[in-house]
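Undergrad: Quick one: sequence and predicted model below, then my questions.
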Amino acid sequence: MSKKNNYFEYAKLLSNQYSTFLSNASVEHKVLEIFDGQLPSQFDDDLTIRESLNKFLLHHYPNETTIKSTFINNVLLKTNNHVSIFELNVGKSRLDLCKINGISKAYEIKTDLDTPRRLNQQMTDYFQVFDEVYLICSEKNLNIMLPHLQKECGVYTYNVTKKGRYIFKKYRQASTSNYISSLAQLSALTKKDLFSFFKCPHLETKDAMINFIINNKTDKEINKLFKLCLKNKFRENWGFLVDNNSDILEIDYQWFFKNLLSPKIVYL
């Protein structure tokens, strides 16, 4: 296999074998093993092995992880006073990213490795829970994805330059969802959330608690409290990623968001 022409395949192998908690020696061993004992020319001598791997994967393997992290860098981190969340269970779907401030925004990523097969179910779920819904896809896949989207769905496109730089453009602004369901919003939360943020008594089942809230609060109140709940629940996680952003590699964003460990310790 020619290294020059198959960087995508090498990057795919490296991505599948990489874990944030691996030691630097283990990361180097895996890289050398995949490249037959010799570091590729694209690995910079001035960078650590992790930094070189991060750069290599961003450039040659635009999968969900790399697109998610570069979208955070290029779009979400450009504004303040919000909380963004990785991977939230919503209905029968698992949302890639969401952003919460006065407005809740859902972001579903479709890479060139994905198909639009599940988009209908995903969009149905997200429009019932979030004020605005966006799809993120590559420029070349835009026409494949568009027929599967509601007219209210916003779209961001991305393009990866020859130097590995990600460029995001807002192709279409999202419209406010007309499908918000209090039942769907409350179902996305835990019983602890329902007790803490909705002043709901501890009832035997989650369904009973949801019914109690729906019978005692308006849809507008529930939507407002739903956003407040998510902001407070994940504020520390997002704040940690923002505060330590310059010390965390893009391929590790989600891991640090979940684990809140110092990158200085993890990257020893």
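TA: Good, I have the coordinates. For clarity, every value in this text was computed on a predicted model and none was experimentally measured.
Undergrad: alpha carbons only for contacts and neighbour counts from here, please
TA: Fine.
Undergrad: Next up, the contacts around Tyr179.
TA: Residues in contact with Tyr179 (C-alpha atoms under 8 Å, 6 or more residues apart in numbering) are Phe127, Gln128.
Undergrad: what kind of secondary structure is it in?
TA: coil (DSSP: H, G, I helix; E, B strand; the rest coil).
Undergrad: ranges for the helices of this structure?
TA: 7-17, 24-34, 49-60, 64-74, 119-127, 142-145, 182-187, 191-198, 206-216, 219-243, 253-259, 263-266 (DSSP state H).
Undergrad: Tell me which of those helices sits nearest to Thr111.
TA: helix 64-74 (6.4 Å; C-alpha to C-alpha).
Undergrad: what's next to that closest one, contact-wise?
TA: Residues contacting helix 64-74 (C-alpha under 8 Å, 6+ apart): 57-58, 96-97, 109-111, 166-168, 250-251, 253.
Undergrad: Distance to Arg117 and neighbour count added to those, as JSON lines?
TA: Putting the contacts of helix 64-74 into JSON lines (distance: C-alpha to C-alpha, whole Å; neighbours: other C-alpha atoms under 10 Å) gives the following:
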{"residue": "Leu57", "distance to Arg117": "26", "neighbour count": "24"}
{"residue": "Leu58", "distance to Arg117": "25", "neighbour count": "23"}
{"residue": "Asp96", "distance to Arg117": "16", "neighbour count": "18"}
{"residue": "Leu97", "distance to Arg117": "19", "neighbour count": "19"}
{"residue": "Ile109", "distance to Arg117": "13", "neighbour count": "22"}
{"residue": "Lys110", "distance to Arg117": "11", "neighbour count": "21"}
{"residue": "Thr111", "distance to Arg117": "13", "neighbour count": "19"}
{"residue": "Tyr166", "distance to Arg117": "25", "neighbour count": "19"}
{"residue": "Ile167", "distance to Arg117": "25", "neighbour count": "14"}
{"residue": "Phe168", "distance to Arg117": "23", "neighbour count": "20"}
{"residue": "Glu250", "distance to Arg117": "28", "neighbour count": "22"}
{"residue": "Ile251", "distance to Arg117": "26", "neighbour count": "26"}
{"residue": "Tyr253", "distance to Arg117": "27", "neighbour count": "22"}
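Undergrad: ok, and here's another one to check against it:
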Amino acid sequence: MKVSKPAMVDRKDTWRFITKALCRILWYSSWVLLFLDVFTFFLVLIAAVLLFTQGFKIEAIRLIKLRGFFSLPGLLIAFWGMLICCLADPGKRLNSLRHMIFRLGRRGADSLWLSKKRGHFSIEMSYNTTEKEHFAGTEKAIMVTNDREIRQEISDSLIKKYGKEPGTMIVHELKVCQGEARIDIALVNGAMHGYEIKSDRDTLERLPGQIKIYNRVFDTITIITGISHLKEVATLIPPWWGIKVASCEASGKITITEIRQPESNANIDAFSLAQFLWKDELVDLVMRYNVGKEIKRLTRAQLWAYVSENIPLEELKAYVRECLKKRQAWRPDAQRTLNDD
């Protein structure tokens, strides 16, 4: 019997985990060192004031000079520890400090820095050659994007593009592989298209695992990312994924720019695809082949295995799309069906 295998952790994932753990240790150690350094400095300062008031002026000055000499190495170590963490850790927790450091010192081809404008932080980016081709070589000042705004813009654009096509459905937060992951937006018509959103406010921690899960079931996948994640996203996703960049201008308008069109997925897993189906839907599919009624006694997991091994993949894909469109028991906020006539 075929069993769905959990996503394996490759060397890159292991190295990324180790790097992140070391960055966190270094980050907190740097803060502790900085706190102790500042705390002891104030204690020495109080002691120097007491000496000064008692008439020991020379000793007080020497004490302050000596403390300042020993505090400099601690401050430098703490600063460089934080700098290394900010440059190495892609986590959302360090974004603001990392951007400030980029603004102060890093002006390379992939530099990012924050500038304050109208009470919001805006990102300015010096694009590399590939990005210049898509953005006509111009630099844009934008505000940080968020998931809700990007989701609304993508939904509206899909409705505008596919709204007149019969049997097209949009599902928000669609569970994949029995809840191992949720795709932000799924478009179901003659194929299954997945849209994953990674705004500037999101992190990319879950993306490697999501990639492996989404690759099992979707015909095409497009990731919509904020500019701050563009370079890292491009290195993580497969070459057949599409890429769109979301930017928020000073006026608040969300702009979606296509960087790369998606290509067809040639490695869909039949077992994972069958997991979209409910038991009655699985039984109905199997009964089309005039099998015995004992098939109804099988568990849902056994039916997934049977279907994946005995039903042609193209037929299974078409049946899954048909069942998703016919369902009535969706969450009210999870789906919008377009032109069901």
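TA: Received, thanks. From a predicted model like this one, the values you see are computed outputs, not experimental measurements.
Undergrad: so can I have TSV of the contacts of helix 64-74 of the first structure showing distance to Asp125 of the first structure?
TA: Shown next, in TSV, are these (distance: C-alpha to C-alpha, whole Å):
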residue	distance to Asp125 of the first structure
Leu57	31
Leu58	30
Asp96	13
Leu97	14
Ile109	15
Lys110	16
Thr111	20
Tyr166	28
Ile167	28
Phe168	25
Glu250	28
Ile251	27
Tyr253	25
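Undergrad: List just the nearest of those residues to Ile222 of the first structure.
TA: When those are ranked by distance to Ile222 of the first structure (C-alpha to C-alpha), Leu97 comes first, at 21.1 Å.
Undergrad: check contacts around whichever residue in the second structure pairs up with that closest one.
TA: Under the alignment (TM-score structural alignment), Leu97 of the first structure maps onto Ile185 of the second structure. The neighbours of Ile185 of the second structure, taking C-alpha under 8 Å, 6+ apart as the test, are Arg151, Ile170, Val171, His172, Glu173, Leu174, Gly194, Tyr195, Glu196.
Undergrad: Recalculate using a threshold of 6 Å.
TA: Residues in contact with Ile185 of the second structure (C-alpha atoms under 6 Å, 6 or more residues apart in numbering) are Val171, His172, Tyr195.
Undergrad: To which residue of the first structure is the last one aligned?
TA: Right, Tyr195 of the second structure. In the first structure, Tyr195 of the second structure lands on Tyr107 (TM-score structural alignment).
Undergrad: Give me the distance between its match and Lys12 of the first structure.
TA: The gap separating Tyr107 of the first structure from Lys12 of the first structure is 24 Å, by C-alpha to C-alpha, to the nearest Å.
Undergrad: repeat for Lys170 of the first structure
TA: Separation of Lys170 of the first structure from Lys12 of the first structure (C-alpha to C-alpha): 28 Å.
Undergrad: next one: Phe86 of the first structure
TA: The gap separating Phe86 of the first structure from Lys12 of the first structure is 22 Å, by C-alpha to C-alpha.
Undergrad: These two: which has the busier surroundings?
TA: Between Phe86 of the first structure and Lys12, Phe86 has the larger neighbour count (other C-alpha atoms under 10 Å), namely 21 against 16.
Undergrad: That one corresponds to which position in the second structure?
TA: Match for Phe86 of the first structure (TM-score structural alignment): His172.
Undergrad: check contacts around its match.
TA: Contacts for His172 of the second structure (C-alpha under 6 Å, 6+ apart) come out as Asp184, Ile185, Ala334, Gln335.
Undergrad: any idea which of those residues is closest to Val44 of the second structure?
TA: If you rank the contacts of His172 of the second structure by distance to Val44 of the second structure using C-alpha to C-alpha, Asp184 comes first, at 55.5 Å.
Undergrad: Touching, that closest one and Glu173? I think so.
TA: Yes - judged on C-alpha atoms under 6 Å, Asp184 of the second structure makes contact with Glu173 at a distance of 4.7 Å.
Undergrad: Glu152 of the first structure is nearest to which of the helices of the first structure?
TA: Between those, helix 119-127 lies closest to Glu152 of the first structure; by C-alpha to C-alpha that is 9.1 Å.
Undergrad: top helix in the second structure by residue count?
TA: Every helix in the second structure considered (DSSP H), the longest is helix 11-53.
Undergrad: List the buried residues in whatever helix or strand comes next after that one.
TA: Next helix or strand after helix 11-53 of the second structure toward the C-terminus (DSSP states H and E): helix 57-88. Judged by neighbour count using 16 or more other C-alpha atoms under 10 Å, the buried positions of helix 57-88 of the second structure are 60-61, 63-64, 67, 71, 74-75, 78-79, 81-83, 85-87.
Undergrad: for stretch 39-55 of the second structure, same thing?
TA: Phe41, Val44, Leu45, Ala48, Val49, Leu51.
Undergrad: and it, which stretch of the first structure?
TA: Taking TM-score structural alignment, stretch 39-55 of the second structure hits no residues over in the first structure.
Undergrad: now what about that stretch, what contacts it?
TA: Applying C-alpha under 6 Å, 6+ apart, the set of residues contacting stretch 39-55 of the second structure is Ala60.
Undergrad: same thing but at 8 Å, please
TA: Contacts of stretch 39-55 of the second structure (C-alpha under 8 Å, 6+ apart): Lys57, Glu59, Ala60, Ile61, Leu63, Ile64, Arg67, Gly68, Ser71.
Undergrad: got a markdown table for these, with distance to Leu97 of the second structure too?
TA: A markdown table is the format used below for the contacts of stretch 39-55 of the second structure (distance: C-alpha to C-alpha, whole Å):
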| residue | distance to Leu97 of the second structure |
| --- | --- |
| Lys57 | 40 |
| Glu59 | 39 |
| Ala60 | 36 |
| Ile61 | 35 |
| Leu63 | 33 |
| Ile64 | 30 |
| Arg67 | 28 |
| Gly68 | 26 |
| Ser71 | 23 |
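Undergrad: Tell me how many other residues crowd the residue opposite Ala250 of the second structure in the first structure once aligned.
TA: Under the alignment by TM-score structural alignment, Ala250 of the second structure pairs with Lys162 in the first structure. When neighbours are counted by other C-alpha under 10 Å, Lys162 of the first structure registers 9.
Undergrad: quick one: Lys162 of the first structure and His60 of the first structure, what's the gap?
TA: From Lys162 of the first structure to His60 of the first structure the distance is 10 Å (C-alpha to C-alpha).
Undergrad: can you check Leu149 of the first structure too?
TA: Taken as C-alpha to C-alpha, the span from Leu149 of the first structure to His60 of the first structure is 28 Å.
Undergrad: what does Val129 of the first structure give?
TA: Where His60 of the first structure is concerned, Val129 of the first structure sits at a distance of 34 Å (C-alpha to C-alpha).
Undergrad: That's all I had, so thanks and see you.
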